[in-house]
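# need coordinates for the below:
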Amino acid sequence: MSSNGATKKSLVLNAFVMMCSGHQSPGLWRHPDDESWRFNEVSHWVELAKLLEKAKFHGIFIADVLGGYDVYTKTLDPAKVTGTQWPVNEPLTVIAAMAAATESIGFGVTASTTYEQPFHFARRLSTVDHLSKGRLGWNIVTSYLDSAARNMGLIEQPKHDERYAQAEEYVKVIYKLLESSWRDDAVKLDRKSGIYTQPDLVRPINHEGKYFKVPGPHICQPSPQRTPLVLQAGTSRAGKQFAAQHAEAIFVSAHAPEVIAKSIAEVREIAKTQFGRDPTDIKVLALVTAILGPTEEEAQAKLADYKKYASHEGALSLFGGWTGIDLDQYGDEEELRHVESNAVRSTVEGYAKFSPGTSKWTKLTIAEHIAIGGNGPLFVGTPSQVADGLESWVNESDVDGFNFAYALFPQSFKDIIELLIPELLSRGLFWDDYAVPGGTYRENFYQKPGQTGPLDSHVASSYRWKAGVAPEDHVIQD
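Predicted coordinates:
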C-alpha cells in the first residue's frame, strides 16, 4: 500500500535501446567503460537479453528511425561525427537471436506504418513471433524525419493527420492478415491423410482501401500471439485517438510528470467512453535515465564524469530532428526565450518550466539538458532517491512503468539491476519473477496466464477467426 492507502502498482520495466551508439546520450560512446559501439555484434545483444532476463525485466524496447538527423546546421555531418543515432541498424533482425538465448523476456520493436507495405511487414511480424515463441511487441510509429521521407521517394513527410489516417488503415490490414486470414486450427499436419493445411480454413482478406489493396491470404500460419503486443508512441490529438483504440502500452517522453498527466488521463477516458476498453488495460511507460550510486556523492561523481564525454553537437542534432528547429541559426549566448520563432520560444519555455535554476536558456543550455538522457528526466542519486523519483511520477502522472535509457551500455543497466531493483522490490513496486515463465510477451505484460492474444475488449480480438467457427460464420471486418 502507498502512503495514501492506494494499492501500489507493480511497475513494468523495459530497457530502452537502439541499434546504434549512444542512443539518448550522444557522445557517451567515447567513455572507456561504454560498449554501445558494439551494436553490430550479435553477442552484444544476446548478452544484454540474458542480463536483463536474469533481473526479470519485462522487455527490451528497441527504437528506430529511417533517416538521419540533418536539421541542425542543415547537414547530416554533426550526427555523423558524433555518432548521434548514426549509423543505425534495422532492429527486428536481432530479436530472433536474443529470443533463442532467453525464455521469458519480451521484445518491443519500432516499425513505421508510413514506409512499408503491410503484407510484407505482417509476414515479418509472424515470423519473429514464431521464432520467439510469442515474445514480440510492435511499437507503432508514423515516423517524424523528413530525411526518411526523402529516402522513400517523397519530398517531405506526409502531413501529421494524414500519416495517422494511413496508420489506422494499415493496422486494420495487419489485424485482418494476422487474425482473420487463418482459422486457429487451420494447420492440421495430418500425416495419415496427407493434409498439411485445410484449404477452406485459410482465406484471402480482399482489403481495398484508400491507401492499401491487399487480397491476401496471409502467407504465415497463426503465430503464438497472432497479433504481437501493441505498443504506441505519440500524444498528439490524432495519436491519443489512435492509442485509445489500439495501444496496449504507450511510450511517453517528457521532462516532468505534469507534462503528460493530462494526456494520459485523456487517452484512458477515450479508451473507456469511445472504445469500451478498461482504461487500466493500457499501460503507460515513461522514458527515464537513472545514474545511481551507493551514495549521492558517488552518483553525482558519475554524472560529472559522464558530462566530460557528452556531445553538445549531438544533442543539438537530436533536438533538430525532434522539433524541426535548427538552433545553429542563433548565437551562442542568445537568449532563446526572446527569439522571433514561436516554436523555439514555446519549446524552450517548456524546458525552463521544469528545469528551474537556469536563468538563461541558450544553445549550450539546451545541449546540456539533452546530452545525457535525451528528452526524458535524469534521476541521479542513491537507490532510495531514484525510487522516490519514480514513485512521484507514478503518483503524479499515473504511469505504469518506465523505459530506462542508458548513459553507459551496459553499465547503466547493471547499476539498475544491482542498486535500484532491490530497492523497488523492498517497496513492493516490482515482481520477483515472471508471471508466466516461458510465456508470451502479452501473458507476462498483463500477468495473465493463457492471455496470448489481445484482450477481448481490444479491437484486434474482434477479427479473430477462432477454432471451430465455420467459414460461413466468420465475416472479415472492413
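# C-alpha only now, for contacts and for neighbours.
Fine.
# and residue 109, what helix or strand is that in?
strand 106-112 (DSSP states H and E).
# show me what that strand packs onto, helices and strands only.
Strand 106-112 sits against strand 59-63, strand 136-141, with contacts defined as 3 or more Cα pairs under 8 Å, 6 or more residues apart in numbering; DSSP states H and E.
# deepest of these, which one?
Mean neighbour count (mean count of other Cα atoms under 10 Å) peaks for strand 136-141 among the helices and strands packed on strand 106-112, with a mean of 26.
# for the stretch 301-450 of the chain, what spans make up the strands?
Assigned by DSSP state E, counting those that start in this stretch, the strands in the stretch 301-450 of the chain fall at 378-381, 401-405.
# list the contacts of the longest one.
Which is strand 401-405. With Cα atoms under 8 Å, 6 or more residues apart in numbering as the test, strand 401-405 has contacts from 11-17, 24, 61, 251, 283-290, 373, 394.
# just the ones of those residues in helices?
residue 394 (DSSP state H).
# of the contacts of strand 401-405, select the buried ones using a PyMOL command.
Remark: buried members of the contacts of strand 401-405, expressed as a PyMOL selection using 16 or more other Cα atoms under 10 Å:
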select buried, resi 11+12+13+14+15+16+17+24+61+251+283+284+285+286+287+288+289+290+373+394
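# can you say which of the strands of the stretch 301-450 of the chain is packed in most?
It is strand 401-405: most buried of the strands of the stretch 301-450 of the chain by mean count of other Cα under 10 Å, with a mean of 25.
# do you know which of the strands of the stretch 301-450 of the chain lies nearest residue 318?
strand 401-405 (14.9 Å; Cα to Cα).
# and that closest one with strand 59-63, angle?
60 degrees (axes from the mean of the first three to the mean of the last three Cα atoms, to 10 degrees).
# for whichever helix in the chain runs longest, packing partners?
Looking across the chain with DSSP H, the single longest helix is helix 257-275. Helix 257-275 sits against helix 237-246, helix 383-397, with contacts defined as 3+ Cα pairs under 8 Å, 6+ apart.
# if we use 10 Å, what do you get?
Judged by 3 or more Cα pairs under 10 Å, 6 or more residues apart in numbering; DSSP states H and E, helix 257-275 is in contact with helix 237-246, strand 249-252, strand 283-292, helix 383-397.
# Proceed likewise with the subsequent sequence, for comparison:
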Amino acid sequence: MSKQILLNAFDMNSVGHINHGLWTHPRDQSYRFDELSYWTDLAKTLEKGLFDGLFIADITGVYDVYQNNLDVTLRESVQLPSNDPATLISAMASVTEHLGFGLTVNLSYEHPYQLARRFASLDHLTRGRIGWNIVTGYLDSAERLIGQSELKDHDLRYEQAEEFLELSYKFWQDSWEDDAVLKDKQQRIFTDPSKVHAIQHHGRFFQSEGVFQVAPSPQRTPVLFQAGASPRGMQFATRHAECVFIGGDRPEKIRQQVQRLRQLAQEQGRDPHSIKVFVGITVVTAATSAEAQEKFKEYQHYASPEAGLAHYSSSVGIDLAQFANDEAIPYQHTNSIASVNQKFKEQRITPQDLKQQHVLGGRYPLFVGSGAEVAEQLIELLDQTDIDGFNLTRTITPESHEDFIQYVIPEWQQRGRYKTAYADGTLRHKIFAQGNQLPTQHPARQGKTQTQTLSNAVAFGG
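Alright, predicted model coming up:
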C-alpha cells in the first residue's frame, strides 16, 4: 500500500514568516496576525482541508546580523513584530475537533517545570492535540535579551537539552500514575495520594524536587517535533523526536538525510520508521498550469529577496551584506544553525545565488503548477526520498491555504494518497495509529526515574 501523506501548515505568530515581502500583496491578510479571528479562521480552514496540524514556528530574539542592524528586518517585518504562539492554541482548539498544534518553544530560556506544566495544561484543553517543536536557539540577540553576552556553544546547548528532556519526562510520565485521579464524590477522594510521587532530580543544569501540579493529560507527553540537522542535532532528534522537520533543495540530498536519520534511530534502539520526516515546501497553484504561472509572476512582484537574505544572515550568523553579489561566501564557524552554515563548505554560493533561491522571499523548495501537477510532483518527491509529509509554508494569506485545499488535496485523494476523513483520537494516535502514549522503546518510557511516594507527612499547599 502506498504511503499516506502527512500535512502540516507551517506558520508563525507574525506577519513575515518564511516567504518575505508578500505581506504587501493587496490580498494578503497576514497584517491581521494579532487578531484572534485571524487564527480561528485559519484553524477552521485547515481542518476543512484535513490538515494533520498547524506547526507554529517561533524565535527568541531578532534578526539583527544583516548590515549589523534591524533596518531591513523592521521595514519588511522579517518575523518582527512577533507574538507568543502559545496564546493562540486554546482559541483555535475551541473551534476545531481534530486539527493538531505543533508549538515551538525554545528550551534554552525555560525551566523544565514551567514548560512541562504549560504543555500538560494545553494537552488537557485540546484533548490531546498538542505537540512540542523542541529548539535550542541560534540568535546572539536572544542571549543579550536575557542578560548574556553571546550564544552558548552549539553542542553544549544540546547537552543542556538532553537534561531538560530527562526532567520533563519525569514530570509528564512519572509523577502521577494513570489511575491516580478518582473524582469519587461519595468517598471524598479526588486523587489517591498513594499514586502521586515527588520527583527528585539533581543534575548538571537543573535541580527539582516535588510533585508535578498537572494530572496526566491524554497524551502525557506532547508529540515531540525537532529540526536539528547537524550531527549533534540528528543524534538528539533520533533519540527523542517523533517527527523531524528537515530542509532540502534536491531529492538526493533529502533522501540522504532521511536515510541517516533512520539509521541513527535504529542504532539507538528505535524503529527507524517510528520517526515521521517532514520537508518544508512552498506551493503556488491554481486550476491550470498557465494560471498558476501567472499567479507566481504576480507574487514575485511583491516578494523581497533581500528580506530573505536578512533572515538567512541570522540563520548562519554571518552578515551577508558585506559580500558583493557575485562573491563566494566563505565558510565561517558560528554557533548558529550548523546545517545551514555547512553549505558554504560544500558549495560555491554567492549572495546573488541566495537571492535567486529567495525568489518569493523564502528558501524552501518551490512548486508551481496546476493542482494535478503539484500533487504529482509532491508524491514523486515523497516516494523518491522516503519522507512522510510536508510542512506547507504560506505565501498569500489565506489564499495559499485555500488554493492548496481546492486544487492539490483532491488530486491526492483521487490517487489514494491522502485521507478523506480524520481518524479519532489524539494527535499522536492520528499520526502513528498506535495509541495516545509514547511507544515503550522511547527513552521517556524506559523505566521509572527517581521519585518519592507521598506520605501523610507531605503537605499540600497553594
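# what range in structure 2 matches the strand holding residue 109 of structure 1?
Counting by TM-score structural alignment, strand 106-112 of structure 1 lines up with residues 100-106 of structure 2.
# likewise for stretch 226-234 of structure 1?
Residue span in structure 2 matched to stretch 226-234 of structure 1, by TM-score structural alignment: 220-228.
# for the matching stretch, measure first residue to last.
24 Å (Cα to Cα, to the nearest Å).
# structure 2: which residue goes with residue 278 of structure 1?
Match for residue 278 of structure 1 (TM-score structural alignment): residue 271.
# could you count how many residues lie near the residue lying closest to that match once chain neighbours are set aside?
Nearest residue to residue 271 of structure 2, sequence neighbours excluded (Cα to Cα, 6 or more residues apart in numbering): residue 265, at 6.7 Å. By the measure other Cα atoms under 10 Å, the count of residues near residue 265 of structure 2 is 24.
# quick one: residue 141 of structure 2 is in a helix?
Yes: membership of residue 141 of structure 2 in a helix is supported by DSSP: H, G, I helix; E, B strand; the rest coil.
# and it? What does it align with in structure 1?
Match for residue 141 of structure 2 (TM-score structural alignment): residue 147.
# which residue packs closest to its match, ignoring adjacent ones?
Per Cα to Cα, 6+ apart, closest to residue 147 of structure 1 is residue 67, 5.0 Å.
# need the three-state assignment for whichever residue in structure 2 pairs up with the one you found.
Counting by TM-score structural alignment, residue 67 of structure 1 lines up with residue 61 in structure 2. Secondary structure for residue 61 of structure 2, judged by three-state DSSP, is coil.
# these two touch, right, residue 61 of structure 2 and residue 142?
Yes: between residue 61 of structure 2 and residue 142 there is a contact at 4.0 Å, judged by Cα atoms under 10 Å.
# picking that back up, the match of residue 278 of structure 1 against residue 440, yeah?
No: the pair residue 271 of structure 2 / residue 440 is not scored as a contact, 11.0 Å apart, by Cα under 10 Å.
# neighbour count: these two, which is higher?
Per other Cα under 10 Å, whichever of residue 271 of structure 2 and residue 440 has more neighbours is residue 271, with 14 against 11.
# check contacts around the more buried one.
If you count contacts by Cα atoms under 10 Å, 6 or more residues apart in numbering, residue 271 of structure 2 has them with 262-263, 265, 441-442.
# would you convert these into a markdown table that also reports distance to residue 374 of structure 2?
Listed next are these as a markdown table, based on distance: Cα to Cα, whole Å:
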| residue | distance to residue 374 of structure 2 |
| --- | --- |
| 262 | 27 |
| 263 | 30 |
| 265 | 31 |
| 441 | 37 |
| 442 | 36 |
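# list buried residues within these.
Here, 16+ other Cα under 10 Å leaves 262-263, 265, 442 buried among the contacts of residue 271 of structure 2.
# what's residue 92 of structure 1 aligned with over in structure 2?
Under the alignment (TM-score structural alignment), residue 92 of structure 1 maps onto residue 86 of structure 2.
# sec struct for that match, please.
helix.
# what residues are up against the equivalent of residue 262 of structure 2 over in structure 1?
Aligned by TM-score structural alignment, residue 262 of structure 2 pairs with residue 268 of structure 1. By Cα under 10 Å, 6+ apart, residue 268 of structure 1 lies in contact with 240, 243-245, 277-283.
# name the member of those residues that has the highest neighbour count.
Ranking the contacts of residue 268 of structure 1 using other Cα under 10 Å puts residue 244 first, with 27 neighbours.
# give me the nearest residue to the counterpart of it in structure 2, chain neighbours excluded.
When structure 2 is aligned by TM-score structural alignment, the residue opposite residue 244 of structure 1 is residue 238. Excluding the flanking residues, the one nearest residue 238 of structure 2 by Cα to Cα, 6+ apart is residue 265, at 4.8 Å.
# against residue 227 of structure 2, how distant is that neighbour?
Counting by Cα to Cα, the separation of residue 265 of structure 2 from residue 227 of structure 2 is 15 Å.
# what does residue 144 of structure 2 give?
From residue 144 of structure 2 to residue 227 of structure 2 the distance is 24 Å (Cα to Cα).
# neighbour count winner among those two?
Relative neighbour count places residue 227 above the other of residue 144 of structure 2 and residue 227, with 20 against 13, counting by other Cα under 10 Å.
# show me the contacts for that one.
Residue 227 of structure 2 sits in contact with 133-135, 233-234, 236-237, 241, 243-247, 277-278, where contact means Cα under 10 Å, 6+ apart.
# swap in residue 170 of structure 1?
113-114, 116-119, 164, 176, 209, 211-212.
# by neighbour count, which of the residues you listed wins?
residue 176 (30 neighbours).
# and the equivalent of that one over in structure 2, what does it touch?
Matched by TM-score structural alignment, residue 176 of structure 1 corresponds to residue 170 in structure 2. The contact partners of residue 170 of structure 2, taken as Cα under 10 Å, 6+ apart, are 112-113, 116, 176, 198-201, 212, 444-445, 448-451.
# could you measure from residue 170 of structure 2 over to residue 250 of structure 2?
Distance from residue 170 of structure 2 to residue 250 of structure 2, by Cα to Cα: 40 Å.
# next: residue 172 of structure 2.
To residue 250 of structure 2, residue 172 of structure 2 is 39 Å away according to Cα to Cα.
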